[in-house]
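Visitor: My questions concern the predicted model and sequence given below.
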Amino acid sequence: MNPRILPIGTLCLGAAILAGLPWLLSTGLLNAAIQMLIAALFASAFNVVCGQAGMLSFGHAAYFGVGAFATVHAMNAVGGAGIVPTPLLPLAGALGGLLVGVIAGWFSTQRTGTYFAMITLAIAELLHSIAPHIKSVFGGEAGVSSMRMPSMGLSFGSTAEVYYLTLAWVLASLVLLYLYTRTPVGRLALGLRENRHRLAFLGYDVHRLSVLVFTVSAMFSGIAGGLQVISNEAANYVLFESTLSAAAVLNTYIGGVGTFLGPALGAALMTFFGYAVSDLTQSWLLYQGILFVVVMMFMPQGLAGLFSGTAVLWRRFGALRLLPMAASFVAASVLLAAGTAFVVEMLRRLFSRDYRALLGADSSTAWPPVPLYGVDWAPGAWLTWAVPLVLLGVGLALARIARQRLQGLLDQPSAQTDAPHAP
């Protein structure tokens, strides 16, 4: 069987599943799916600069925001009829991202490394600072709002129609980004990451190449911003905030900065994580940070590297030999997550303002019980803190067992190879 058939089949299956989501999800979850698609495109555009060219940008929200405002003004043009039909509005975002990307890229790529990162951050912060004061363009504190107009026989008034428009643009953009990676410019971008001095020695204009790569990334970031405006029908200067740039960095590295679809996977999962966990706890940003640290320490290739590595082990050793190690790893992850969540939620409640007020009002009890997971836990009781300690201890033990089993599997082939040569 051709090994290329499996990835193509997987992508087609993924596209088919995405196309069927409007029949499976509620309106609220479908809106979350739209945000997942937009975040996936933004992370993939950011990966053009960071993952492929090795230029870490801390201010990519600038081009996302510029694309958003270019789109909302295109929607309001001609008396609200729009410059182009609604399905083509992301082209305005692409144009805005491209123009600003050329200018910002020419300045920022004059330097490399930390200096490049700081310049990109400064450009984004500059836009974030001046946007509230240029009300004719950015609308001030209120921002700029608009409405989706009917076009091509579609009203674009339903969430499903907006979802399919977003899906079509995201899939088309990902295909174009993949084709870009196969071009000579895309191949040379890898040289920027590996050894830009050698590229210059070979006669290439490194600065011009860097500007070109930066512009491609900014253009597709503008498309993502345009899709955001089509979904929300509004744009505000908060789109230039550093939190959006940080989210792109976080999503890309969690998904896998060295792979093409890794950033899209990381962005989709982290966006869903935010929607799901933010309704359950106020500490969801802390959990995101913990997850990022864990991935960087133990999975430097990201989630995509984890999946590809698991597939390699599956083909090499088979399911039966891999199952005990995988079971230990899954059980360890669940126990460690449960123990960590217990400690974080208990501490959050203990240090909350409501608990301090309760502690001061009730003088008869030194430490009132804390309700958590349907149980009232006494903060001063040893059992309260023994539960997370047991969860964390057993989880660490299972993680060590899983690592030993994996190492044992990896050592077996070498042992079998060396056996015939033993005296």
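Guide: Nice, thanks for sending it over. Numbering: from 1, shown residues only.
Visitor: When you work out contacts or count neighbours from here on, use the C-alpha atoms and nothing else.
Guide: Noted.
Visitor: Longest helix in this structure, please.
Guide: Assignment by DSSP state H gives helix 382-418 as the longest helix of the chain.
Visitor: What are the buried residues along that one?
Guide: Neighbour-count burial for helix 382-418, counted by 16 or more other CA atoms under 10 Å, picks out 384-385, 388-389, 391-396, 398-399, 401-403, 405-406, 409.
Visitor: quick one: S173 from S217, how far?
Guide: As defined by CA to CA, to the nearest Å, S173 lies at a distance of 11 Å from S217.
Visitor: Who has more neighbours out of these two?
Guide: Shown here are S173 and S217; by other CA atoms under 10 Å, S217 has more neighbours (26 against 18).
Visitor: is it fair to say the more buried one lies in a helix?
Guide: Yes. S217: assigned to a helix according to DSSP: H, G, I helix; E, B strand; the rest coil.
Visitor: Looks like it contacts A45 (just checking).
Guide: Yes. Counting by CA atoms under 8 Å, S217 does reach A45; the two are 4.9 Å apart.
Visitor: what do these two both touch?
Guide: Counting by CA atoms under 8 Å, 6 or more residues apart in numbering, no residue touches both S217 and A45.
Visitor: Enumerate every residue touching P22.
Guide: P22 touches 30, 160, 163, counting by CA under 8 Å, 6+ apart.
Visitor: mind redoing it with 6 Å?
Guide: A160 (CA atoms under 6 Å, 6 or more residues apart in numbering).
Visitor: Quick check: it vs Q228, distance?
Guide: In terms of CA to CA, P22 sits 18 Å off from Q228.
Visitor: Helix, strand, or coil at L11?
Guide: helix.
Visitor: How much space separates it from R4?
Guide: Taking CA to CA, one finds L11 at 11 Å from R4.
Visitor: What segments of this structure are strands?
Guide: Using DSSP state E, the strands of the chain run over 144-145, 234-235, 370-372, 375-377.
Visitor: now these in JSON lines, with mean neighbour count?
Guide: Output for the strands of the chain, formatted as JSON lines (neighbours: other CA atoms under 10 Å):
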{"stretch": "strand 144-145", "mean neighbour count": "19"}
{"stretch": "strand 234-235", "mean neighbour count": "23"}
{"stretch": "strand 370-372", "mean neighbour count": "14"}
{"stretch": "strand 375-377", "mean neighbour count": "13"}
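Visitor: would you turn those into CSV with distance to I223?
Guide: Formatted as CSV, those follow (distance: least, CA to CA, whole Å):
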stretch, distance to I223
strand 144-145, 18
strand 234-235, 14
strand 370-372, 43
strand 375-377, 48
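Visitor: Which one, of the ones you listed, ends up nearest to T120?
Guide: Among the strands of the chain, strand 234-235 comes nearest to T120, with 21.5 Å by CA to CA.
Visitor: who does the closest one touch, helix- and strand-wise?
Guide: Applying 3 or more CA pairs under 6 Å, 6 or more residues apart in numbering; DSSP states H and E, one finds that strand 234-235 contacts strand 144-145.
Visitor: Could you list the residues in contact with the strand it packs on?
Guide: 233-235.
Visitor: Comparison target, given below:
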Amino acid sequence: MNFTKNNYVWFILAALFLVLPLIFTQSFALSLMTQMGIAIIFALSYNMLLGQVGLLSFGHAVYYGLGAFFTAHILNLIADGIIWLPITFVPIFGGLFGMFFGFIIGIVTTRRPGTPFAMISLGIAEMVAASALMFTAFFGGEAGIDANRTSGGAMLGISYGPQIQVYYLVMTWCLISIAGMYAITRTPLGRMANAVRDNPERAKFIGYNPTRVRWMSLTLAGFFAGLAGSLYIINYEIVTFETLGILESGRVVLMAFIGGIGHFWGPIIGAVLVTFLQSALSNYTEAWLLYFGLLFLVIIMFSPGGIAGLIAKHEPVVRAKLLRRLIPSYSVVAATGAVMLLGFVSIIEMIYHVESAISGHEPMLLFGVLINPSSLNPWLVIVLVFVVGTSLFVRSTKNVGKAWDDLGPDLQKKG
């Protein structure tokens, strides 16, 4: 997807943000889409480090959380009448606060790229999270800090009390942030960030300071992460020390890798998918974290470029109008994979049910079927389904490889 040549993409994106609440009118859907907008900004800010300049960070939630805490204090100052500021523009100050700490932390951390940077970022994340429990005046201790997003009163009929108004606020800033971060990739700084990522020695040879480029990239990434954190507190009206911690940093790593760090729009896909799965799966199963981790593992092992990489791989096939030759093998893989997944999920859910101290000996509802995990027959059937599905899936993947091999010569002719 070329955001420069295809300017209509921006209009489609804006129109999509505008009409989604008209299609999905449920309160849960509106809340979920709001979370997705925040996650998109957060994931793209992380991709400015990992995807653009090659810095693997395990502490990106520091800027996200600090932006949220600073915004909470601003909202409370507005509520107390000490300052006056439209809520619409409050996220800018959360972004500036994240930017400030990105600037300060980057002075030290960007001197050592690679593994040292990753470990330093992890240490800083744990240090800041621990400090949140010590400096209660700013962080509020374990209870965190709550705020009231309607504290500024209504302006032009907008009070941000209804969730729909918060949704449009988040999506407005989301669109602005996407455009801003994409614009940065087209600047000389963005180009040099890619050069430093690929070959820092050559970048230094032609007169650029790799450390300074990393530092500037971290500072800008801190701004957008802080802006996302500011929208987080406006949406939830409470922020705790967990927002700064390693779990939140790990979540944004999952978004970037699952979506694909090699493409600008990859983290957008990852943010939407991870947010949806986190909300949807947690409503249906207690083992959702296990499935989450397995999805990440599968993506890393079989598609290092993420979902965006898979889409990009098929782009020339679609242009050459050869996709129909892959559909039969893909259909078989999808069908056998569904059987394998059915068996695997069933085994996990049955084990989790049996291990439960409360309901371990009671029947359970599995995919609409009432079964008794304490008897042997359900286990035999489910294990058989998993084994057969896995065997057929492995065989069918070989047919996919053969289909791609057969497609190669024709693809080169039309390429």
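Guide: Now that the structure is in, tell me what you want to look at. In this text, all values refer to a predicted model and were calculated from it rather than measured experimentally.
Visitor: so how much does stretch 394-410 of the second structure differ from the first structure once superposed?
Guide: Mean deviation of stretch 394-410 of the second structure relative to the first structure after superposition (mean CA distance after the TM-score superposition for the first structure): 3.8 Å.
Visitor: So L11 and R4 of the first structure - more neighbours on which side?
Guide: A direct count of neighbours by other CA under 10 Å for L11 of the first structure and R4 places L11 higher, at 11 against 8.
Visitor: which ones are touching the residue nearest to F42 of the second structure when sequence neighbours are not counted?
Guide: Nearest residue to F42 of the second structure, sequence neighbours excluded (CA to CA, 6 or more residues apart in numbering): A225, at 5.2 Å. A225 of the second structure makes contact with 42, 45, 63-64, according to CA under 6 Å, 6+ apart.
Visitor: State the distance from A225 of the second structure to T397 of the second structure.
Guide: Taken as CA to CA, the span from A225 of the second structure to T397 of the second structure is 40 Å.
Visitor: now swap in T4 of the second structure and tell me
Guide: The value you get for T4 of the second structure to T397 of the second structure, if CA to CA is used, is 36 Å.
Visitor: cool, and S282 of the second structure?
Guide: In terms of CA to CA, S282 of the second structure sits 30 Å off from T397 of the second structure.
Visitor: ditto for N199 of the second structure
Guide: Taken as CA to CA, the span from N199 of the second structure to T397 of the second structure is 36 Å.
Visitor: got it, and S329 of the second structure?
Guide: For S329 of the second structure relative to T397 of the second structure (CA to CA), the value is 8 Å.
Visitor: Equivalent analysis for I238 of the second structure, please.
Guide: 47 Å.
Visitor: Contacts only, for the aligned partner of V252 of the second structure in the first structure.
Guide: Matched to the first structure by TM-score structural alignment, V252 of the second structure sits across from A248. Neighbouring residues of A248 of the first structure by CA under 6 Å, 6+ apart: A43.
Visitor: Which residue numbers in the first structure does stretch 221-229 of the second structure align to?
Guide: Counting by TM-score structural alignment, stretch 221-229 of the second structure sits on residues 217-225 of the first structure.
Visitor: what's the mean deviation for the matching stretch versus the second structure?
Guide: Relative to the second structure, stretch 217-225 of the first structure is 0.4 Å off (mean CA distance after the TM-score superposition for the first structure).
Visitor: And stretch 186-195 of the first structure, by the same measure?
Guide: Its aligned residues in the second structure lie a mean 0.9 Å from stretch 186-195 of the first structure after superposition (mean CA distance after the TM-score superposition for the first structure).
Visitor: got the buried residues for that stretch?
Guide: 186, 188-192.
Visitor: Format those as a markdown table; extra columns: distance to L358 of the first structure.
Guide: As requested, these are exported to a markdown table (distance: CA to CA, whole Å):
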| residue | distance to L358 of the first structure |
| --- | --- |
| G186 | 61 |
| L188 | 63 |
| A189 | 59 |
| L190 | 59 |
| G191 | 61 |
| L192 | 59 |
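Visitor: which one of these is nearest G318 of the first structure?
Guide: L190 (34.2 Å).
Visitor: What residue in the second structure is paired with that closest one?
Guide: Per TM-score structural alignment, L190 of the first structure is aligned with N194.
Visitor: same thing with V294 of the first structure?
Guide: Match for V294 of the first structure (TM-score structural alignment): V298.
Visitor: Its match: what's it in contact with?
Guide: Applying CA under 6 Å, 6+ apart, no residues contact V298 of the second structure.
Visitor: From N47 of the second structure, how far out is it?
Guide: In terms of CA to CA, V298 of the second structure sits 20 Å off from N47 of the second structure.
Visitor: same check, this time on I124 of the second structure
Guide: Taking CA to CA, one finds I124 of the second structure at 19 Å from N47 of the second structure.
Visitor: neighbour count winner among the two?
Guide: N47 (31 against 18).
Visitor: measure that one to W173 of the second structure for me?
Guide: 18 Å.
Visitor: now do G51 of the second structure
Guide: 22 Å.
Visitor: of those two, who's got more company?
Guide: Between G51 of the second structure and W173, G51 has the larger neighbour count (other CA under 10 Å), namely 24 against 21.
Visitor: Nearest residue to the more buried one in space, ignoring adjacent ones along the chain?
Guide: I261 (4.9 Å).
Visitor: The one you found and L50 touch, don't they?
Guide: No. Under the criterion of CA atoms under 6 Å, I261 of the second structure makes no contact with L50, lying 7.1 Å away.
Visitor: what about these two, which has more around it?
Guide: Shown here are I261 of the second structure and L50; by other CA under 10 Å, I261 has more neighbours (30 against 19).
Visitor: The more buried one corresponds to which position in the first structure?
Guide: Checking TM-score structural alignment: I261 of the second structure goes with V257.
Visitor: Provide the count of other residues in contact range of the counterpart of Y178 of the first structure in the second structure.
Guide: Counting by TM-score structural alignment, Y178 of the first structure lines up with Y182 in the second structure. When counting by other CA under 10 Å, one arrives at 18 neighbours for Y182 of the second structure.
Visitor: so what's Y182 of the second structure closest to, chain neighbours aside?
Guide: F264 (7.4 Å).
Visitor: burial measure for the one you found, as a count.
Guide: 24.
Visitor: cool, L220 of the second structure as well?
Guide: 24.
Visitor: measure it to I246 of the second structure for me?
Guide: Counting by CA to CA - L220 of the second structure and I246 of the second structure are separated by 21 Å.
Visitor: What of I258 of the second structure?
Guide: 18 Å.
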